[in-house]
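*Asks:* Test case, fold it:
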Amino acid sequence: MTIRLGPNRYGKAECRLVTVVRDGERHELTDLNVSTRLAGRLDATHLTGDNADVLPTDTQKNTVYAFARDGFASIEQFGLRLARHFVAGQDAIEQAQVHVESYGWRRLGGHSFARAGDEVRTATVTATAEQAWVVGGLHGLTLLNTTGSMFKGFPRDRYTTLPEADDRILATAVDARWRFASADVDWNAAFEAVRDALVGAFVDTYSRSLQQTLYAMGERVLQRVPEVAEVRLALPNRHHFLVDLSPFGLDNPDAVYVAADRPYGLIEGTVLRDDAPPPGPAWDLGAA
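*Replies:* Coordinates of the predicted model:
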């Protein structure tokens, strides 16, 4: 029997940081969660305990904080700087990946803020000595249409109890990732354009299935944002069921629903350009 070391990496997970830019009476707030992952010629530390090539995870954390001190225009730019630094600074490190989550805050005044719901912007950057790949994303974008959705014509068997719906509430919490074709992008403008496309397609699409809506959302992104090569979407179906008020002698004219949190349908899919360049290692987060 032969035993060998397989793919591996290490890093510092979830470095929480908040930055404040104090420009007179109007302050700018950024709230991030940053994780680093390094991979390369690291066999020795696993096989013999020789740490000569192991940049401490504490050092990685300190680098995140130190680079944040310099400021940054976007989380993608911040991730690129960090990933390239780790690859350039350590001979044994052949690949660095930085994942950044950005939590939104709504401005209440010059220096006052309120947390802006559950929506989170994300960026994952992977760099080698030769190239860098960037994946943007968001999760927790909750959307709901009170009409303009149906679900019917599906197969039935002995276990099917779901009635066909000619008109229903359609709600979801969007989890989206999109792969950029290059690392030379106006990151903030691209994020806003992707988000607007996702929301616009959800609003504009008469939905015969959540799958159809998913494709329309991905298609709209690719039509509106040429820098994006591919979009992956996961859309949970946040079911809303009409409450039976007949035991109380009342009708329910499509007015009162129970919002069920689980179980839920989960619709996942990818929309991509035929001429999209091949993905890099930032696309599949599970790859070492």
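
*Asks:* switch to C-alpha atoms for all contacts and neighbour counts from now on
*Replies:* Fine.

*Asks:* for the protein, which helix is longest?
*Replies:* Longest helix of the chain, by residue count under DSSP state H: helix 187-204.

*Asks:* what's it packed up against?
*Replies:* strand 132-145, helix 210-224 (3 or more CA pairs under 8 Å, 6 or more residues apart in numbering; DSSP states H and E).

*Asks:* The structure of the following sequence is requested for comparison with the preceding one:
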Amino acid sequence: MTAHSHHPRPAILGQNQYGKAENRVVRIVRDGDTHHIKDLNVSVALSGDMEEVHLSGSNANVLPTDTTKNTVFAFAKEHGIESAEQFGIHLARHFVTSQEAIHRARIRIEEYSWERIETSESNSRFIGADEVKHSFVRKGQETRTAQITYDGSRWEVISGLKDLTVMNSTNSEFWGYVKDKYTTLQEAYDRILATEVSSQWRYGWSSDEDRMPNWDRSYAQAKKHMLAAFAETYSLSLQQTLYQMGVRVINSRSEIDEIRFSLPNKHHFLVDLEPFGLKNDHEVYYAADRPYGLIEATILRDGAEQRIPVDMTNL
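*Replies:* A predicted model of the protein is given here:
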């Protein structure tokens, strides 16, 4: 008899969640003639006593996803949007405390930044340059991210950023690596190092009794420290640079316990210009978009446990 001849066990419901994804909410605060924008993409995922809706289709415990959408927009008015993290905290607390069947809420937010368009004095005769404080250009540098999870007693806040493209045009080498019969890459003693930073960091804050971080200041400082480390590390590998970026954040920001990076190596290859009788002295490069090396790692505060998902593409 084979092991497979026994009666198979029945199927059971595993982890499940539901909610409304990608609610695009824009809040304008009018401070006299000066306007301020908060532009978020908010995704809500709720879980709890949801067996019955899967098994029999009974919606008795189901708060409609349309209602979660409405709540996002209503909260933008009722609570304002101080920061992505604070807004997510308000939403998560509301869903878990107001609905008996909901035991856990996870709010994921992308924030798109805008900056004011400066107007020239010479145009003052049109609208009045002093009055033009309502025109904005979307910032292209990076997208800020936040994930807030609440289960009724414990909070987990993971902030981050993505699409932050950086480059060192020198002070990077790559040599001394393993070579086998398939290796064709030449060793490099002066190369361009470029990457598109995707990073998430987890805060030690986990209960209302603890002092809540200043989310905006913490974000700005984490970004500042990772960029400083990228610029100041003489790099022998992208792994070494990644590690220095993480160490700098952990050592500089006591409120952050864990940081994870996903760094695609945006390869720049020297173009062979010899067929045209030209010498290429680290001047002309081909920027390849794929395939790319992908370097990923987590840096932890000593004693902290790793909680950020290894595959961060879903954050």
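
*Asks:* quick one, which of the helices and strands packed on helix 187-204 of structure 1 is nearest to A287 of structure 1?
*Replies:* strand 132-145 (13.6 Å; CA to CA).

*Asks:* average distance between that closest one and structure 2?
*Replies:* Compared with structure 2 after fitting, strand 132-145 of structure 1 has a mean deviation of 0.5 Å; criterion: mean CA distance after the TM-score superposition for structure 1.

*Asks:* Where in structure 2 does stretch 122-137 of structure 1 fall?
*Replies:* Taken onto structure 2 by TM-score structural alignment, stretch 122-137 of structure 1 occupies residues 145-160 there.

*Asks:* Identify each buried residue in the matching stretch, please.
*Replies:* 145-152, 155-160 (16 or more other CA atoms under 10 Å).

*Asks:* Then stretch 169-182 of structure 2?
*Replies:* N171, S172, E173, F174.

*Asks:* which residue in structure 1 lines up with the third one?
*Replies:* If I follow you right, that is E173 of structure 2. By TM-score structural alignment, E173 of structure 2 lines up with M150.

*Asks:* and that match, what does it touch?
*Replies:* Residues near M150 of structure 1 by CA atoms under 8 Å, 6 or more residues apart in numbering: A165, D166, D167, R168, S207, R208, S209.

*Asks:* how near is the residue nearest to the fifth one when sequence neighbours are not counted to V18 of structure 1?
*Replies:* Once flanking residues are discounted, S207 of structure 1 sits nearest to S149: 4.5 Å by CA to CA, 6 or more residues apart in numbering. For S149 of structure 1, the distance to V18 of structure 1 under the criterion CA to CA, to the nearest Å works out to 41 Å.

*Asks:* hmm, back to that, now the longest helix of structure 1: which residue numbers in structure 2?
*Replies:* So helix 187-204 of structure 1 sits over residues 215-232 in structure 2, by TM-score structural alignment.

*Asks:* What range does stretch 84-95 of structure 2 cover in structure 1?
*Replies:* With TM-score structural alignment as the criterion, stretch 84-95 of structure 2 aligns to 75-86.

*Asks:* follow-up on the earlier one: what's the average per-residue distance for the longest helix of structure 1 once overlaid on structure 2?
*Replies:* Here the mean offset of helix 187-204 of structure 1 against structure 2 after fitting is 0.4 Å, by mean CA distance after the TM-score superposition for structure 1.

*Asks:* Now that helix: buried residues?
*Replies:* In helix 187-204 of structure 1, counting by 16+ other CA under 10 Å, buried: W187, A190, F191, V194, R195, D196, A197, L198, V199, A201, F202, V203.

*Asks:* can I get these in CSV with distance to G6 of structure 1?
*Replies:* Below are these laid out as CSV (distance: CA to CA, whole Å):
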residue, distance to G6 of structure 1
W187, 35
A190, 37
F191, 36
V194, 37
R195, 38
D196, 42
A197, 41
L198, 39
V199, 42
A201, 43
F202, 42
V203, 46
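
*Asks:* Now which residue in structure 1 aligns to Q17 of structure 2?
*Replies:* Counting by TM-score structural alignment, the partner of Q17 of structure 2 is R9.

*Asks:* wait, doesn't its match sit right on T36?
*Replies:* No: using CA atoms under 8 Å, R9 of structure 1 is not in contact with T36, being 9.9 Å away.

*Asks:* Neighbour count for these two, which is higher?
*Replies:* More neighbours surround T36 than the other of R9 of structure 1 and T36, with 27 against 17 (other CA atoms under 10 Å).

*Asks:* Which residue of structure 1 lies farthest from its centroid?
*Replies:* G249 (46.4 Å; CA atoms, centre = their mean).

*Asks:* What's it aligned with over in structure 2?
*Replies:* Using TM-score structural alignment, G249 of structure 1 sits opposite G277 in structure 2.

*Asks:* residue ranges of the strands in the stretch 151-288 of structure 1, please?
*Replies:* Per DSSP state E, counting those that start in this stretch, the stretch 151-288 of structure 1 carries strands over the ranges 170-180, 228-237, 240-242, 257-259, 265-272.

*Asks:* Distance to L55 of structure 1 added to those strands, as a markdown table?
*Replies:* Below are these laid out as a markdown table (distance: least, CA to CA, whole Å):
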| stretch | distance to L55 of structure 1 |
| --- | --- |
| strand 170-180 | 29 |
| strand 228-237 | 33 |
| strand 240-242 | 50 |
| strand 257-259 | 48 |
| strand 265-272 | 36 |
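
*Asks:* mind putting those strands in TSV, distance to E14 of structure 1 and mean neighbour count included?
*Replies:* Shown next, in TSV, are those (distance: least, CA to CA, whole Å; neighbours: other CA atoms under 10 Å):
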stretch	distance to E14 of structure 1	mean neighbour count
strand 170-180	19	22
strand 228-237	23	22
strand 240-242	34	16
strand 257-259	32	13
strand 265-272	26	16
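
*Asks:* Which one of those strands lies nearest to R4 of structure 1?
*Replies:* strand 170-180 (33.0 Å).

*Asks:* now the closest one, how far from the chain's geometric center?
*Replies:* The gap between where strand 170-180 of structure 1 is centred and where its chain is centred comes out at 7 Å by CA atoms, centre = their mean, to the nearest Å.

*Asks:* what do you get for stretch 41-56 of structure 1?
*Replies:* Distance, stretch centre to chain centre, for stretch 41-56 of structure 1: 32 Å (CA atoms, centre = their mean).

*Asks:* and if you look at stretch 63-82 of structure 1?
*Replies:* Using CA atoms, centre = their mean, the offset of stretch 63-82 of structure 1 from its chain centre is 19 Å.

*Asks:* so how far is the first residue of that stretch from its last?
*Replies:* 8 Å.

*Asks:* Fine by me, we can end here.
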